[in-house]
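J.: Quick one: sequence and predicted model below, then my questions.
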Amino acid sequence: MIEIIKGTEVGRYADEMDQAYRLRHTVFVEEMGWTDLAKPDRREIDQFDDEHALHMIYRRDGEVVGYQRMLPTTRPHLLSHVLPELCEVERPVGDHIWEWTRYSVRKPFRGGGRGLSPAANMLLSAIVEWGMDTGVDRMIIEMDPIWLLRLVQLHFLVEPLGIPRTVGSASVVAVAAKFDRRTLTMLRDLRGDHRSVLRSTPELEIEGAVS
C-alpha cells in the first residue's frame, strides 16, 4: 500500500521520511550523478520539501522501497524555479495540476526492460487515485524522453512542453500528462488487481482551491 504524507505531517513519520530522503540520495546522487544534490548525511532534501509538498511512500516489510513527491504548481516548483528552460510554451499552472518529482525505487524492485515494474505501477496508481479524489487531473514531469511512449501506452494524454535538453549528463523533457479513469483502469488491469493502492485517502487541501 502507498502512504500519503502531507508536508505538514512529516514530523510524525520521521523514520519513513528518513528512509525516503536516503533513497533519494542513493538514486539521484550516487546512481544518477547529480552531485549538486549531495549531502554529508546522505539525505537528499531540497527547498521544495516544505509544508506544501505531498510525499507518497511505498513500504515492504517496514522498508521504504519506493517514493515520489508531488508539488503544487501554484507555488514554486522545479519547472518554475530550477528548470524553466525546459518549458517553451505557457507554463501549466492551476489547482488541478501538480508536479511529479523525486520518483525513486530501490534496485531490487525496479524490474527489467522497459516494462512497468509492480512498484512503479503502485506509485503511478497512487497519483491517479489521489488525483481523482482531490480534483487533480494533470501532472508536470521532467523525465527521460524514452518515457513518452510508455505514458501514452498507459493512457496518459501527454503534451510536451519543449524539446529535450541535456541536464547534467541526461536528456530531459518536460511534459504535462493528463489522466482519468481510463488511466487508472489500464494500470489496474496491468497489475491484475482493481483494489485501491492507497493505505488511506486523507482529506487533502488543494493549494488555492475554494473551500
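T.: Cool, got the structure. Numbers count the residues shown, from 1 in each chain.

J.: switch to C-alpha atoms for all contacts and neighbour counts from now on
T.: Will do.

J.: Show the contacting residues for the most centrally placed residue in the chain.
T.: Geometric centre of the chain, nearest residue: residue 100, 3.4 Å, by Cα atoms, centre = their mean. Residues in contact with residue 100 (Cα atoms under 8 Å, 6 or more residues apart in numbering) are 68, 69, 70, 71, 139, 140, 141.

J.: just residue 29 next, same as before
T.: The contact partners of residue 29, by Cα under 8 Å, 6+ apart, come to 35, 36, 37, 38.

J.: now the first one: how far from residue 171?
T.: According to Cα to Cα, to the nearest Å, residue 35 stands 17 Å off from residue 171.

J.: Give me the number of neighbouring residues for the residue nearest to residue 145 when sequence neighbours are not counted.
T.: Taking Cα to Cα, 6 or more residues apart in numbering as the measure, residue 145 lies nearest to residue 173, with 5.8 Å between them; neighbours along the chain are not counted. Look at residue 173: counted by other Cα atoms under 10 Å, it has 23 neighbours.

J.: Quick check: residue 173 touching residue 147?
T.: No - with contact taken as Cα atoms under 8 Å, residue 173 and residue 147 are classed as non-touching, separated by 9.6 Å.

J.: and here's the other structure:
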Amino acid sequence: MLKVTTPGTEPDAALLRAMFAARKAVFIDLLGWDLPVLAGQYEMDQFDDEHARYLILSDNGDHLASARLLPTTRQGILSGLFPMLCAGPVPCAPDTFEITRFCLDRSLNARERRDVRNSLVHALATFAIEAGISRYCAVAGLGWFRQIERFGWSCRALGAPIRTGGQELVGLEIGITADTPQLLEAAGIHCGHGDNRAKAKPGSLPAGHKEWH
C-alpha cells in the first residue's frame, strides 16, 4: 500500500514514526551519516517540516520504503548543501521537487529490496503526474546515479561528479511526462511488490546499498 502525506493532510502518525526510525537505521546506523537524531530513535532534520511530502510503501502498517519530496522553491539539500554539483543554476520551480531520503527498510532481503525499490520509483513517477510535477532533482552517489539513469526515464547529471565526504556525488535531474510510467515498466521497473515477504536476518543488508540524500 502506498501512503502519501502532503502538506495539509492528516498524517498517519504511527507510519511516520516507522519511516523516521527506518531512516535512522539506514542513514545513521548503517551508512554512518552525521545527522540529527530525535529521542534516540528517529532521523529527522530541518527539512522535515510542513512543506515536505512523503511517499511511504507499507505492508500492514510496516514500513517497506519511503521517499521525501521537497519543494525547490525553498532551500533543500541540493540548493542548500550541494549547489556545487550543478554546472548551471540549481533547479528551482513550482513544478520541480527534490527527491531526498530514498529509504529501503533494512528488514528486507535482496529480492524484496529490488521489488520495493521498483515500486517506489514507479510511485514517484505516477505521483508526479497526478500532482503536476514535471521534474525531479536529487543528490546521489555516482554508482547509484548510474543505476538511476538506466531505469528508463529521462535522467541526466546536472554537472560533473564531485568527491566530497569520502564519496563521489552527482546532482541529477529527472524529467516526468505522461509516458514515464510506461518507460519505467519497459525497463523492468514495475509497481507491484509481493505481500509475502521472507525476512532477512535482523540488521542484514545486501551489498551495494545506496540512497538518495
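T.: Yep, it's here. None of the values given here were measured: they were computed from a predicted structure.

J.: what TM-score comes out when they're superposed?
T.: These two chains, once laid on top of each other, score a TM-score of 0.80 by TM-score structural alignment, normalised by the length of the first structure; 190 aligned residues with a Cα RMSD of 2.2 Å.

J.: residue in the second structure matching the residue nearest to residue 145 of the first structure?
T.: In the second structure, the residue matched to residue 173 of the first structure (TM-score structural alignment) is residue 170.

J.: How about residue 18 of the first structure?
T.: In the second structure, the position corresponding to residue 18 of the first structure is occupied by residue 17, as judged by TM-score structural alignment.

J.: and residue 9 of the second structure, how many neighbours?
T.: As a burial measure, residue 9 of the second structure scores 9 neighbours (other Cα under 10 Å).

J.: Can you check which part of the second structure the longest helix anywhere in the first structure sits on?
T.: Across the first structure, the helix with the greatest residue count (assigned by DSSP state H) is helix 118-134. Alignment of helix 118-134 of the first structure against the second structure: residues 115-131, by TM-score structural alignment.

J.: for the matching stretch, which positions count as buried?
T.: Within stretch 115-131 of the second structure, the residues that qualify as buried by neighbour count (16 or more other Cα atoms under 10 Å) are 115-126, 128-129.

J.: again with stretch 135-153 of the second structure
T.: Judged by neighbour count (16+ other Cα under 10 Å), stretch 135-153 of the second structure contains these buried residues: 135-145, 148-149, 151-153.

J.: Inside helices: which ones of those residues?
T.: Of the positions in these, 142, 143, 144, 145, 148 sit in helices, assigned by DSSP H.

J.: After alignment, which residue of the first structure pairs with the last one?
T.: With TM-score structural alignment as the criterion, residue 148 of the second structure lines up with residue 151 in the first structure.

J.: which non-adjacent residue is nearest that match?
T.: Sequence neighbours aside, residue 158 is the residue nearest to residue 151 of the first structure in space, at 7.2 Å (criterion: Cα to Cα, 6+ apart).

J.: list the helices and strands the host helix or strand of that neighbour packs on?
T.: When secondary structure is defined by DSSP states H and E, residue 158 of the first structure falls within strand 157-160. If you count contacts as 3 or more Cα pairs under 8 Å, 6 or more residues apart in numbering; DSSP states H and E, strand 157-160 of the first structure packs onto helix 147-153, strand 170-178.

J.: Can you give me the buried ones in that strand?
T.: By neighbour count, and taking 16+ other Cα under 10 Å as the criterion, the buried residues in strand 157-160 of the first structure are 157, 158, 160.

J.: ok now do the second one, which residues does it touch?
T.: By Cα under 8 Å, 6+ apart, residue 158 of the first structure lies in contact with 148, 151, 152, 175, 176, 177, 178.
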